[in-house]
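**Student:** Show me how the following folds:
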Amino acid sequence: MPEDLPIGRRERLLAALRSRGSVRVRELAAELGVSLPTVRRDLALLADRGLISREHGGASARTSAPERRTDGPRWVVGMVLPSLHYYFPTVAQGVKAVADAAGAKIVLRGSDYDPVVDREQIGLLVARSEIDGLIVAPELRHPQAPEMLRWLDALPLPVVLVERQPPSDFFIEQLQWVASDHRRGGETAVEHLLAQGHRRVGIFGTDNVTGMQVADGWRQALRRHGIDPDEQLMGRTGLFQRDARISAFGDVVERVRKGTLTALIVQPDPDAIALAQRCLEAGLRIPEDLAIVAYDDEIASMGDPALTAIRPAKAQVGRLAMEVLLHRLRLGHDAAPQQLLVRPQLIPRQSSLG
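**Tutor:** Sure, this is the predicted structure:
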């Protein structure tokens, strides 16, 4: 028996089973353009891996929760994260804490924000017979994102997105997710600065999922208070480092001295600390001349001065993602899909308090 199936054929087999509930060998052979023996071998391999149930003349989707193991971990969960260096390690620690308590094993892989690698790594985990469920954070900013979401939603094992969620207009049947509500985090930062008397509030953030959501919250909060976001300073991170090809620091200083900028939200922490350092070197006072709120709170407390920060509950998001997956593993499809948002927390410090 072959060790694996061609990825495309396996996905088509699993998608057919998920959409119809059961399939016949002759129907699949005609649809896939392969021989009857090839389909039988494919179905036998998928059945051996616990992904489907064999029936006379065909197969059906696995609908019940997997049985608990008696000779090892109760469940084995595959996890694919885009970064194993920043932000996501804390999420992974939260996942592992709940997995350890439940007697589950985590198999971790990285994908480096690459949608092709996402698909490859997730596919490799799905193909492993011992994998009972998945926790994944795929790249959803590329044109193939809808295809990725449909594929994940159709897999015959439970999947929980972590720090990711589909667009609100995208139909989802079984896919679950737990994510930080970064839009609310952006709003919280603005509300804090407005309460300190600021009306000129700019933002510098990443162009990743988190940064875009924080910026959306920033815009919404400003508009709610009658402030035009288009009149505020906005830019991408990486522009305050000394080795940046194009520096935004001069623009910040000019606006501060003209009185058209009094506060900045900066994501992530390293850029916020770089900005604070350069401000002090240029003779600007923090927070008297410029208030700063960092976003992430991994190292913000070590800034000079200590930086106010918005802290996503990364470990809690990981814990909840694992709890949601365990709920589905225990109850099977009787468990209603859960889609949760966790609000980040404001941590006030010297950089924004007058």
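**Student:** going forward, measure contacts and count neighbours with C-alpha atoms only.
**Tutor:** Noted.
**Student:** And the contacts of stretch 136-144?
**Tutor:** 79-82, 113-115, 118, 122, 145, 159-164, 166, 209 (Cα atoms under 8 Å, 6 or more residues apart in numbering).
**Student:** Helices along the stretch 251-354 of the chain, start to end?
**Tutor:** Per DSSP state H, counting those that start in this stretch, the stretch 251-354 of the chain carries helices over the ranges 269-281, 314-331.
**Student:** here's the other one to compare against:
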Amino acid sequence: MRMHVDQRHELVLKLVRERGSLRVAELAAELGVSAVTLRRDVETLAAQGRVRRLHGSVVWPDGPQVVEAPAAPVAGGPGPVIGMVVPTTDYYFAAVVAGAREAAAARGARLVIGLSQYLPHEDRAQAARLLSTGADGLLLTPSWGHGVPEPGQEEWIARQGVPAVLVERWAPLGSPAAALDRVRTDHAHGAALAVRHLASLGHRTVALAAQESPTAVQLGIGHAAAVEALGLDPAPRSPLEAEPSRDESGRFDRTLEYLCDAVGKHGVTAALVHSDADAIVLIPRLQARGVRVPEDLALIAYDDEVAGLADLPLTAVAPPKRVVGALAADLLLDRLAEHSQGAPAQPRRHVELLPELRVRQSCGAPAGTR
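**Tutor:** Take a look at the predicted model:
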């Protein structure tokens, strides 16, 4: 039986209120409606002021606010101006931007934002726009599919002529951008942290189900390294690794089939799922297929955006997103101060921050266990 539109609206409000923010595509999949229908619902609720729309996501009205780039020139203020180019200001990057904004304000600087929407050619255009309106330096999160540039993709960054810091990205040795300052999360360590915790609970086979993203590459590295170091049995390869899918519904279906098959046929008893929003969607589907969490499949999510708000609170690896943004802004402001004062340049810095594990119920361990 189809759900009445009023019932659907109330369910949307309930889920967004409980979880803080959700991607529109994921919410549509969870409710079993088309993305077009869900977008129409969100537009109606947003017009009533009951939710906020934010770059492909729906957010509870009192959720975090983000800074948008002004159209007018920003030069002429009392302190330096930091231009920050990010793919989006929702989900993961909302906290990164918030950290950068707070650090900038504490030092009398201003932060302005340019959005690339994961369009590679837009990175350069947004950086140029910010510089043309008075930005003194740049914080850059380019739209590099695997977190690192393809050959020639990063050369424009090294030619900007102003201090720049890479944020949650890195460039390989020999790259023109390799000598830039950078601040990022060690996601490989985060994946290994999850595997080690699951192994400590007695699990011998730990699967990885990660959506295609710059984070996923590092998760795969950390997961594989931890499995080998701990002498665990290898899990079957996820279909998303072999053939990534941009289709939200297809991605969930393939991940669901993979995990059910891994549990039923390959002895997998634990999994790391990226992201926690994906995990929230997958758990009721797994349970409908007879795979209980955590009894049959202990689960740890990656990102910890909404993991604690799930019906079954999710154990999650939490990257230090706000601290990443703050340290990147401080590092850029240090470079700007050197430049303005004519002081000797300090050595470039590559800063990696370690995520932390937040234990809840989905892994089967007592909450608070480390």
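**Student:** Quick TM-score on the pair, please.
**Tutor:** For these two chains in superposition, a TM-score of 0.73 is obtained (TM-score structural alignment, normalised by the length of the first structure); 284 aligned residues with a Cα RMSD of 2.7 Å.
**Student:** Now do the helices in the second structure.
**Tutor:** 5-19, 24-31, 35-47, 92-106, 120-132, 155-158, 187-200, 214-230, 239-242, 248-266, 276-288, 321-341 (DSSP state H).
**Student:** what range in the first structure matches stretch 353-360 of the second structure?
**Tutor:** The alignment of stretch 353-360 of the second structure onto the first structure (TM-score structural alignment) covers residues 342-349.
**Student:** no, scratch that, I was asking about stretch 323-333 of the second structure
**Tutor:** Taking TM-score structural alignment, stretch 323-333 of the second structure hits residues 316-326 over in the first structure.
**Student:** how big's the offset between the matching stretch and the second structure?
**Tutor:** After superposition onto the second structure, stretch 316-326 of the first structure sits on average 0.4 Å from its aligned residues (mean Cα distance after the TM-score superposition for the first structure).
**Student:** List the buried residues of that stretch.
**Tutor:** With burial defined by 16 or more other Cα atoms under 10 Å, the residues of stretch 316-326 of the first structure counted as buried are 316-326.
**Student:** go on, stretch 343-354 of the first structure?
**Tutor:** 343-353.
**Student:** same question, stretch 17-34 of the first structure
**Tutor:** Residues 17-18, 22-23, 25, 28-29 are the ones in stretch 17-34 of the first structure that count as buried (16+ other Cα under 10 Å).
**Student:** if we can go back for a sec, which of the helices of the second structure is buried the deepest?
**Tutor:** helix 187-200 (a mean of 23; mean count of other Cα atoms under 10 Å).
**Student:** That one aligns to what range in the first structure?
**Tutor:** With TM-score structural alignment applied, helix 187-200 of the second structure matches the range 182-195 in the first structure.
**Student:** Give me the contact list for the matching stretch.
**Tutor:** Contacts for stretch 182-195 of the first structure (Cα under 8 Å, 6+ apart): 201, 210, 213-218, 220-222, 263, 265, 291, 293, 310, 312, 343-346, 352.
**Student:** For residue 306 of the second structure, which non-adjacent residue is closest in space?
**Tutor:** residue 19 (5.5 Å; Cα to Cα, 6 or more residues apart in numbering).
**Student:** shouldn't that neighbour be in contact with residue 310?
**Tutor:** Yes: Residue 19 of the second structure is in contact with residue 310 according to Cα atoms under 8 Å; the separation is 7.1 Å.
**Student:** Contacts only, for residue 18 of the first structure.
**Tutor:** 61, 154-156.
**Student:** any chance of those residues in TSV, with distance to residue 105 of the first structure and neighbour count too?
**Tutor:** Below are these laid out as TSV (distance: Cα to Cα, whole Å; neighbours: other Cα atoms under 10 Å):
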residue	distance to residue 105 of the first structure	neighbour count
61	24	24
154	23	22
155	20	21
156	19	20
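**Student:** thought residue 26 of the first structure was touching residue 37?
**Tutor:** No: shown here, residue 26 of the first structure and residue 37 do not form a contact pair, counting by Cα under 8 Å, at 10.0 Å.
**Student:** any common contacting residues for those two?
**Tutor:** By Cα under 8 Å, 6+ apart, no residue touches both residue 26 of the first structure and residue 37.
**Student:** Which of the contacts of stretch 136-144 of the first structure fall within strands?
**Tutor:** 79-81, 159-162 (DSSP state E).
**Student:** which position in the first structure aligns with residue 90 of the second structure?
**Tutor:** By TM-score structural alignment, residue 90 of the second structure lines up with residue 85.
**Student:** Let me know how buried its match is, in neighbour terms.
**Tutor:** 10 (other Cα atoms under 10 Å).
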